[in-house]
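J.: How does the following fold in three dimensions:
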Amino acid sequence: MTETTVGRVQSPRIIRIGAGAALELADVLAQLGLSSPLIVTDKGLVALGHLARITDVLEAAGLPWGLFDEVTPDPTDACVDAGLRAVGAGNYDCIIGFGGGSPIDTAKAVSFMAVNPGHVRDYKAPAQIDRCGLPVIAIPTTGGTGSEMTRWCVITDTENPEKYNLSGLACVATAALIDWTFTTTLPARITADTAVDSLTHAIEAYVSRRAFPYTDGFALQAMPLIADHVRRAYADPEDQVAREALMQAASQAGMAFSNASVALVHGMSRPIGAHFHVAHGLSNAMLLPAVTAFSVDGACERYATCARVMGVASDTDSDTAACARLVEALRRLNADLAVPTPSSLGHKADTDMLVLMAKQALASGSPQNNPRVPTGAEIVKLYEIMWG
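T.: Have a look, this model is predicted:
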């Protein structure tokens, strides 16, 4: 921990984790004195039948509920506005964010924008949003984003293509019900991308200039769980042990980066999503090996520890050797998980675009947490390397 001697931690008031945690929704609402939720989700989860698992619980308890199922991947300010209209049309006392990071982030933004004036872009980081709206109950269905545990959400602007962070007490869920059983229906691509997203959260939180011992503990627990289980879940979606491990790791990594922050990978990842609509976890995976190779000299001992807890280096390896093994392991993981490059997906970026993306990455603030803080030109070079 380098910037302050006081670690500052924010987390949900209620956390329930394990198979069947979502079935305790009515009990959690009763504990909080809540009885009329608006569910914020996407149509895919409705089609899969997952939504019925929680609405059945609400109906069995005699609790009325409303539905906003228009959340899109990389939710936009327009999506938030639509959610605001939905919450304003009913007599709701809480919001349930049900799904991956997109529905949970949308639920958070709808909650605080219901009581704060202006446009959602007015609150992008480094602003801190501490005026809270309706309580948010987060029920994640992917083992990656960790949004259920964090004080962050991410929204994409439709006026100027940009993904921006929103942060503060108003972005912390009131309760998190973390039930890994929802994840067994995830396709291999999403399984891989969300797991590497979690791994990125854990590594970046551990090497962040804002890391401190409390966050270190969560990060160090998450990394080996992901390294040991991601290939298993990728190969077999019904591997319950692997699914449970990845969901636990996602929440641990979420606690780590929520309070220690992320770094260069995330700063560079958001512009890729904003301009090319690449899924957040996938763009993180694309970047992680190259950014790690660039960054290791800035925190060699810490990156070496990452390598050792992930089982890709031993205690007898020097820190320098362990760092090299970490970079190689991340490249090998991408190969095993068939992570594409942007160019292989048909995305083209000229120099002007890369310079714009580098400026947006730096403006996000995340690169300043990196062990090695890059210049704009260095970010452009990293984009060129990962673009393939």
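J.: can we go C-alpha only for contacts and neighbour counts from here?
T.: Noted.
J.: Touching stretch 202-222 from outside, list them.
T.: When contacts are defined by Cα atoms under 8 Å, 6 or more residues apart in numbering, stretch 202-222 is touched by residues 1-3, 7, 199, 201, 223, 248-250, 252-257, 259-263, 265, 299, 302-303, 306, 309, 369-371.
J.: Look at P289 and say how many residues are nearby.
T.: By other Cα atoms under 10 Å, 22 other residues sit near P289.
J.: before we go on, could you also do this sequence so I can check it against the first one:
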Amino acid sequence: MATINLPRIIRIGGGALNELPDALAQCGLSRPFVVTDGFLVSSGMVERLTDILAARGMVPTVFADTMPDPTVALVEAAVAQLTASGCDCVIGFGGGSPIDTAKAIAVLAVSPRPVQAMKAPAVTDEPGLPIVAVPTTAGTGSEATRFTIITDEATSEKMLCAGLAFLPTIAVVDYELTLAKPARLTADTGIDSLTHAIEAYVSRKANAFSDAMALSAMRLIAPNIRTACTDPGNHAAREAMMVGAHHAGIAFSNASVALVHGMSRPIGAFFHVPHGLSNAMLLPAITAFSAPAALSRYADCARAMGCAGADEGDQSAVARLLEELAALNADLAVPTPRSHGIAEARWRELMPTMAAQAIASGSPGNNPRVPEAEEIVALYEQVYG
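T.: Below you'll find the model as predicted:
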């Protein structure tokens, strides 16, 4: 038996942003607190959002101080402004960081507590303020998930927080918001969403519903990610990437992620590597490590991605999958931790701590092959480069 959880309202397609006021009105909401970042303000995208709301008589409050890897201190500052604003919902507008921040503060505004109290294995189901997610990147799928990630700056730990409280009430998925995104961001977020799909499909918590979403995501993302990077104005590729990221988010929210994500979060926390990029650094090696424990599932991934034929045997299909993941990293200029500039001595020093944090998150326990701490350390050593 599987339990499936989805946003109440999903508006999806080119121009969907214009329908945001209708979606808010459906839920009786009219005073949104918009969580975003400085780049989206300077680019004019936030003004476009607020103009759409103002045209319908809605007066938003804007908090634009989010940053990559949002911290406890940032969340506490945003909660204070939200509480003082009198707003009735929270809009996360941007990539994963604004949406993660929006999710956390929506809960804490109603049920104050230390952010650390929400860290997994805690489960937070009691709802806070309604969450509205409007992604501007095709990557995290956070608009459809019951998770958020907040960094505890005191311990350099990316804390996974889970529960229905973090599932948006409304998701607006408009691929046109991604058309101006640069190649590096497109690549990193695209591989992030591909990783979501693969890990959801091979997860020990996979189910028929999440399988369907994961396979759909792979079919959309794999043939289009290179085009989206090299031809950023290609509407068909951008739409496929956005819908694929959304399906991947639905998939892993209703199954789970696994070892790649467990190992990826500490890299981001300690070395400030963008989340999708750290996933990409890990994905080929972790797939090779895990594949023998779920050969047919990984072979299905290869077929869905189009790198193996429908009638190709599992062993051959998985070999092609590993070749494609390596080729994708090469084509998208994904660095190793070494070539990214991470000092070898510091990397080696932190490998045991990163392994411990990965295991504590719970994600490696969902992997087809569940690793011991020593195996995770060995994988960190392998991927360093």
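J.: quick one, strands of structure 1?
T.: 14-17, 37-40, 66-68, 94-99, 136-140, 152-157, 162-167, 175-178 (DSSP state E).
J.: any idea which of those strands is most buried?
T.: strand 136-140 (a mean of 30; mean count of other Cα atoms under 10 Å).
J.: Just give the nearest non-adjacent residue to the residue nearest the centre of structure 1, would you?
T.: With distances taken as Cα atoms, centre = their mean, the residue of structure 1 nearest its centroid is T145 (2.8 Å). Spatially, and ignoring its direct neighbours in sequence, T145 of structure 1 is nearest to G101 (5.4 Å; Cα to Cα, 6 or more residues apart in numbering).
J.: Could you check which residue of structure 2 pairs with that neighbour?
T.: Counting by TM-score structural alignment, G101 of structure 1 lines up with G96 in structure 2.
J.: Unless I'm misreading it, that match sits right up against A138, doesn't it?
T.: No. Using Cα atoms under 8 Å, G96 of structure 2 makes no contact with A138, being 9.8 Å away.
J.: More neighbours: which of the two?
T.: Legend: neighbour count by other Cα under 10 Å for G96 of structure 2 and A138, higher for A138 (34 against 28).
J.: Under the alignment, what does V41 of structure 2 map to in structure 1?
T.: Per TM-score structural alignment, V41 of structure 2 is aligned with V46.
J.: Quickly note the distance from that match to G146 of structure 1.
T.: 21 Å (Cα to Cα, to the nearest Å).
J.: okay, those two: which has more neighbours?
T.: Comparing V46 of structure 1 with G146 by neighbour count (other Cα under 10 Å), the higher total belongs to G146, at 30 against 12.
J.: Skipping adjacent residues, who's closest to that one in space?
T.: G146 of structure 1 sits nearest to G254 (Cα to Cα, 6+ apart), 4.2 Å away.
J.: For that neighbour, give me its contacts.
T.: T145, G146, S147, E148, M149, T150, S198, H201, A202.
J.: Please report which of these has the highest neighbour count.
T.: Neighbour counts for these peak at E148, which has 36 neighbours (criterion: other Cα under 10 Å).
J.: doesn't A176 make contact with that residue?
T.: Yes. Using Cα under 8 Å, E148 of structure 1 is in contact with A176, at 5.7 Å.
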